[in-house]
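1. A structural model of the following input is requested.
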Amino acid sequence: MRVVLLGPPGAGKGTQAQIIARKLSAPAISTGDIFRANVSGQTDLGRQAKVYMDAGDLVPDEITVAMVSDRLAEPDAVDGFLLDGFPRTIAQAEQLQTSLSGLGQALDRVLELVVDEEELVRRLSDRRMLVDGEWVQRGDDEPGTVRHRLEVYREQTSPLSGFYGGIGLLSRIDAIGEIDEVTERAMTALGKGGAAEGASSADPTAG
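-> Here you go, the predicted structure:
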């Protein structure tokens, strides 16, 4: 299957991406991984992207989409993939549709992890990282910063829900609960319901 996974910071997207992809026997593909591979590999696209990144500017959509398209054309993704973190805007979604069409492919389903904003703030604000042997809160996980990140998500990425809903690809998944419960809901939405083996009930705040 060819799947896009949407969800705000703190919805557990990174965790679910890995589990669902494993169950589908498909690669979990994130834009972060794609950028790192292109920049470190000094590909033409990577060199172009690095110019913008070094200047602190956003990488233009055409470069990002080209990188994603190249990754989706690799042998391990021919029969299916799970995209995590892309597309982020309707413009990127439209370009992705065009790129997939050029590969003779199309998306099967878009899963949106849905979590109440107050729960997202609680999850992210509760996260800690180990610094010099002491657990401290990350600067970008302070409540005020978290709410700003969620506002940016709503403005830029949540319109994708309407876009994909309008073309009949969207399934909204309740992402409250244990990890395996959320996974089972997602697999059911993909028509592959059943016991969510291989999942754990660890902290669901990744992604």
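
2. can we go C-alpha only for contacts and neighbour counts from here?
-> Noted.

3. Let me see the ranges of the helices in the chain.
-> Along the chain, counting by DSSP state H, helices occupy 13-24, 31-40, 44-54, 61-72, 90-102, 117-125, 143-156, 159-166, 179-189.

4. Export these as CSV, with columns for mean neighbour count and distance to L5.
-> As requested, the helices of the chain are exported to CSV (neighbours: other Cα atoms under 10 Å; distance: least, Cα to Cα, whole Å):
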stretch, mean neighbour count, distance to L5
helix 13-24, 20, 7
helix 31-40, 15, 12
helix 44-54, 15, 24
helix 61-72, 18, 15
helix 90-102, 15, 12
helix 117-125, 18, 17
helix 143-156, 15, 14
helix 159-166, 16, 11
helix 179-189, 20, 10
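
5. Also this sequence, please, to line up against the first:
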Amino acid sequence: MLNIILFGPPGAGKGTQSKNLIDTFGLIHLSTGDILRGEVNAGTELGLQAKDLMAKGLLVPDEMVIQMIDNKLKQNASANGFIFDGFPRTVAQAVALDDLLARNGLPAAQLVALEVEDEELVQRLLERGKDSGRADDQDERMIRTRLEVYYSSTVPVAEHYKSLGRYKSLNGIGSIAEITQNLVKIIEGLKG
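-> Here you go, the predicted model:
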């Protein structure tokens, strides 16, 4: 079983590569945004609590997100593994994820980081903004702010996984196929 955290800044290609890895390895995609929306739409107790918090402009607490992920792990107990998207974003979330996986008898997550220079990220996001309709992909200042938040808040997660010996990185510049091929090699190596 594989548990992979595909990591990188906005515009690194995580979404595109997640799809390719899901197809290649038969993994279940766990996006916290999708999970939250699913719980809200299903009207579950957790979903209703989350909806109430979001309506007030508050963040959904880590404990609730972890419970939602736990539910997904249990619903997909026979999966080949999971690819985590948008989680963990903090070291506290990384520690909680490790605890959750251990409680479910699952292997610890491995972090694989896509590394891309800032100027390339800005250009990718501006290009994506032409089609996505997302305001935050169309304004260079907003993009640079998102990158600053990534470096200050999210990069410590990578450092955490480095300290545990569960970190791999690769160059996220090249063709989609080349990057996928390099990711597959790394993940095959993690399978041991």
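
6. Which of the helices of structure 1 sits closest to V136 of structure 1?
-> In terms of Cα to Cα, the element of the helices of structure 1 nearest to V136 of structure 1 is helix 117-125, at 10.7 Å.

7. ok, average deviation of the closest one from structure 2?
-> Aligned to structure 2 and superposed, helix 117-125 of structure 1 gives a mean residue distance of 0.9 Å (mean Cα distance after the TM-score superposition for structure 1).

8. Output the residue interval of structure 2 matched by that helix.
-> Mapped onto structure 2 using TM-score structural alignment, helix 117-125 of structure 1 covers residues 118-126.

9. What residue in structure 1 is paired with L58 of structure 2?
-> L58 of structure 2 maps onto D57 in structure 1, by TM-score structural alignment.

10. Measure how buried that match is and give me the count.
-> Per other Cα atoms under 10 Å, the neighbour tally for D57 of structure 1 reads 11.

11. list the contacts for V184 of structure 2?
-> L21 (Cα atoms under 8 Å, 6 or more residues apart in numbering).

12. Go again with 7 Å.
-> Residues near V184 of structure 2 by Cα atoms under 7 Å, 6 or more residues apart in numbering: none.

13. Quick check: the gap between it and K14 of structure 2.
-> To K14 of structure 2, V184 of structure 2 is 14 Å away according to Cα to Cα, to the nearest Å.

14. before we move on, what about L190 of structure 2?
-> For L190 of structure 2 relative to K14 of structure 2 (Cα to Cα), the value is 18 Å.

15. Please name the nearest non-neighbouring residue to A26 of structure 1.
-> Closest residue in space to A26 of structure 1, ignoring its immediate chain neighbours: F81 at 4.9 Å, by Cα to Cα, 6 or more residues apart in numbering.
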